[in-house]
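# here is my input, please return the structure:
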Amino acid sequence: MTSDATRPFGRLLTAMITPFTDDGALDVDGAQTLATYLVDEQRCDGLVLNGTTGESPTTTDAEKETLVRAVAEAVGDRATVVAGAGSYDTAHSLELIAAAERAGAHGLLLVTPYYSRPTQDMLVRHFNTLADAAELPIMLYDIPPRSGRELERDTVVTLAKHPKIVAVKDATQRIYDAQRKRVASGLAYYNGVDDINLAAYASGQVGAVSVIAHLAGKRLAEMFDAVDAGDIVRARSISDGLLPVVWALQDSTQGLCAVKSALNARGLPGGPPRPPLYAADVDTSALIESLLKEAGIA
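As a prediction, this is how the structure comes out:
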């Protein structure tokens, strides 16, 4: 796990899919295999479980706890395990936090409550209630395209006063606004949108929670290494080379469905998604593979 206070959860984290068996059951062994692969072969410092990429809307609370426990056992102290524990129900989120802590998570990802669109003062009360109950450090998840409500700058500054709230996963896709929030709050910012990884990191964000890291983690780590070394030309070249990967895994179809298609094609644990999401069709899978081949990913 990371010991860098400026990067409380590491630098590169994968928003990990949840592997299922062919009949749709939780694939615990597959999850451990995939987690080990991401940490040991794709240079990921951390794994975010039970997020939307992990199909949290269609996994049970018991499955979420089982998944965290299994992955934490598989990676040990080699990576940070961050458990998604947010929902649009404060009481339910408190239950998810307790379960994640029982299961051995190292941190919590708490998404802005979705659909009900609380006001900013309500968001402060919600997150402070969760943080008061938590024993683990917290990464807030700001994703207005899905939640319907952004964490405004004053709200982030207020929440940053809580000692358990240490970071933000930013999926607003607005680097300037994220930079202003980061500077004003002092929180560690992680990019949550793969098409702007380089720009966000160069702007002062400390890392990324990435979907494409399932297959391109090593490349992303090398890109961040290049920025840290001051070699922007090399970093830009790596970023340019990842464009087909972003298109394959983010734009060809629904993101987690694309990742599962790519993992399955390589004999890695993925399995089918759960409805209302469905496996990529033959033509889409072929497109994904052609784009990954273009990027040099075997």
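# going forward, measure contacts and count neighbours with C-alpha atoms only.
OK.
# please enumerate the strands of the stretch 51-200 of the chain.
Secondary structure of the stretch 51-200 of the chain (DSSP state E, counting those that start in this stretch): strands located at 80-84, 107-111, 138-142, 165-170, 188-191.
# make CSV out of these and add distance to F224.
Shown next, in CSV, are the strands of the stretch 51-200 of the chain (distance: least, C-alpha to C-alpha, whole Å):
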stretch, distance to F224
strand 80-84, 18
strand 107-111, 23
strand 138-142, 21
strand 165-170, 17
strand 188-191, 12
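# to L198, which of those strands lies closest?
With C-alpha to C-alpha as the criterion, L198 lies closest to strand 188-191 of the strands of the stretch 51-200 of the chain, at 9.4 Å.
# now R78: how far from V71?
11 Å (C-alpha to C-alpha, to the nearest Å).
# do I have it right that I212 meets V246?
Yes. Counting by C-alpha atoms under 8 Å, I212 does reach V246; the two are 6.6 Å apart.
# more neighbours: the two, which one.
Neighbour count, other C-alpha atoms under 10 Å: between I212 and V246, I212 has more, with 27 against 23.
# residue contacts, the more buried one?
Residues near I212 by C-alpha atoms under 8 Å, 6 or more residues apart in numbering: T14, D194, V245, V246, L249, Q250, V259.
# measure Q120 to R69 for me?
Taking C-alpha to C-alpha, one finds Q120 at 34 Å from R69.
# okay, these two: which has more neighbours?
R69 (21 against 16).
# may I ask you to confirm that that one is in contact with G104?
Yes. Under the criterion of C-alpha under 8 Å, R69 makes contact with G104 at 5.9 Å.
# look at A229 and say how many residues are nearby.
11.
# brain fart, D29
By the criterion of other C-alpha under 10 Å, D29 has 17 neighbours.
# who has more neighbours, R78 and V71?
Shown here are R78 and V71; by other C-alpha under 10 Å, V71 has more neighbours (26 against 16).
# find the nearest non-adjacent residue to the more buried one, please.
Q32 (5.3 Å; C-alpha to C-alpha, 6 or more residues apart in numbering).
# next up, identify which helix or strand that neighbour is on.
Using DSSP states H and E, Q32 sits within helix 28-40.
# what do I212 and V246 both touch?
Joint contacts of I212 and V246 (C-alpha under 8 Å, 6+ apart) are D194.
# next, the structure of the following sequence, for comparison with the previous one:
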Amino acid sequence: MTHDPRPFGRLLTAMVTPFAPDGSLDLEGAARLAAYLVDEQRNDALVISGTTGESPTTTDAEKDVLLRTVIEAVGDRARVLAGVGTNNTAHTIELAQAAEKAGAHGLLVVTPYYSKPPQAGVERHFRAVADATDLPIMVYDIPHRAGTAIATETMCRLAGHERIVAVKDAKGDLVASSQVLARTGLAYYSGDDAATLPLLSIGGVGLVGTSTHFTGRLAKDMIEAWERGDTAAALALHRAALPLFTGIFRTQGVMLVKAGLNALGRPAGVVRSPLVDATDEELNQLRQDAAAAGIVL
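As a prediction, this is how the structure comes out:
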């Protein structure tokens, strides 16, 4: 099935969820952070309540008010996707329908994690969610977290659903991704910042990033350079950003993103348990990685 080649633009950031010092939701901070990511870091869209948004530790009510706040903050300047994936199909459908009511422009749905369903269960899960709303879906394939990879044949079958239009690809298997790209119209977005340029080279269209809280402009320039055929410039930008593309994952990305944002005086705050705030040593290393990429934290 033929889809929009870039249904969510080129650059998306999986936004952290700002919390107050007491761990409560910081909605005013979320609005300011969303505006910064769109207006200063050049994001075409934001993903709210993904793993980087600490979705396992936010309530359904918090997810709803956060989504509404971000949609209002960015207006028509960017699209907003809601992370609704869980390992319970019924709960995922509830979150998807709530996101649609809140005005989301799309859904990010991760492979059901921990339960390790067979491929038949994986396919049924995604189809059930896709049938539950009118929103376009980005499937999130991240086997090192979910415990289950989406098989090539499964992905190709899912591509036949009119609302399954994109993939956030964190599988780390360019051959498998290339096979799906050759057989479907799915839009492939890198789910690993450092793998963006390699994915573009086999037909990918963009990035759903984590380091892009800081590297957004670099990443956008890299993607645009590739698209206009300036492969040398794209490679130079990839290499320039690489220290922070990779450094943001020295520990859990959200911990380092929040540490970096806090250092810049931008909204972020604490992380919720079971995560812990980054140490001074971790922040210092992040600053070194950022400096190597030409970014001051």
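# mind checking which of the contacts of I212 of structure 1 are in helices?
Among the contacts of I212 of structure 1, the members falling in helices are V245, V246, V259 (criterion: DSSP state H).
# would you map the helices across the stretch 101-250 of structure 2?
119-132, 143-146, 152-158, 174-183, 196-201, 212-227, 231-247 (DSSP state H, counting those that start in this stretch).
# most tightly packed of those helices?
Of all the helices of the stretch 101-250 of structure 2, helix 212-227 carries the top mean neighbour count, a mean of 22, counting by mean count of other C-alpha atoms under 10 Å.
# and the contacts of it?
Residues outside helix 212-227 of structure 2 that contact it (C-alpha under 8 Å, 6+ apart) are 10-11, 13, 15, 37, 40-43, 197, 200, 205-206, 231, 233-235, 237-238, 241, 244-245, 257, 295.
# G230 of structure 1: neighbour count?
When neighbours are counted by other C-alpha under 10 Å, G230 of structure 1 registers 11.
# quick one: residues contacting it.
Not one residue lies near G230 of structure 1 by C-alpha under 8 Å, 6+ apart.
# residue in structure 2 matching it?
By TM-score structural alignment, G230 of structure 1 lines up with G229 in structure 2.
# from S201 of structure 2, how far off is its match?
Here the criterion is C-alpha to C-alpha. By it, G229 of structure 2 lies 11 Å from S201 of structure 2.
# check the gap between K169 of structure 1 and N50 of structure 1 for me.
Counting by C-alpha to C-alpha - K169 of structure 1 and N50 of structure 1 are separated by 14 Å.
# so which of those two has more stuff around it?
Set side by side, K169 of structure 1 and N50 show more neighbours around N50, with 28 against 24, by other C-alpha under 10 Å.
# might one say that the more buried one is in contact with S87?
No. Contact criterion C-alpha under 8 Å: N50 of structure 1 and S87 do not qualify, at 11.1 Å.
# hang on, the earlier thing: now the helix holding Q32 of structure 1: buried residues?
Neighbour-count burial for helix 28-40 of structure 1, counted by 16 or more other C-alpha atoms under 10 Å, picks out V28, D29, G30, A31, Q32, T33, L34, A35, T36, Y37, L38, V39.
# next, count neighbours for D289 of structure 2.
22.
# likewise the one 4 residues further on?
The local packing count at A293 of structure 2 equals 20, with neighbours defined by other C-alpha under 10 Å.
# correct me, but it touches A241?
Yes. At 5.0 Å, A293 of structure 2 counts as touching A241 under the criterion of C-alpha under 8 Å.
# how far away is S261 of structure 1 from T21 of structure 1?
14 Å.
# shared neighbours, those two?
Counting by C-alpha under 8 Å, 6+ apart, the residues touching both S261 of structure 1 and T21 are G270.
# the two: who's more crowded?
S261 (26 against 16).
# the more buried one belongs to a helix?
Yes. Applying DSSP: H, G, I helix; E, B strand; the rest coil, one finds S261 of structure 1 inside a helix.
# my guess is it contacts V282, does it?
No. Counting by C-alpha under 8 Å, S261 of structure 1 sits too far from V282 to count as a contact (9.7 Å).
# reformat the contacts of I212 of structure 1 as JSON lines; add distance to S290 of structure 1.
Below are the contacts of I212 of structure 1 laid out as JSON lines (distance: C-alpha to C-alpha, whole Å):
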{"residue": "T14", "distance to S290 of structure 1": "23"}
{"residue": "D194", "distance to S290 of structure 1": "19"}
{"residue": "V245", "distance to S290 of structure 1": "10"}
{"residue": "V246", "distance to S290 of structure 1": "13"}
{"residue": "L249", "distance to S290 of structure 1": "12"}
{"residue": "Q250", "distance to S290 of structure 1": "14"}
{"residue": "V259", "distance to S290 of structure 1": "14"}
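# for those, which one is nearest P57 of structure 1?
Nearest member of the contacts of I212 of structure 1 to P57 of structure 1, counting by C-alpha to C-alpha, is V259, at 17.4 Å.
# burial count for the aligned residue in structure 2 for the closest one?
Aligned counterpart of V259 of structure 1 in structure 2: V257 (TM-score structural alignment). V257 of structure 2 is flanked by 25 other residues according to other C-alpha under 10 Å.
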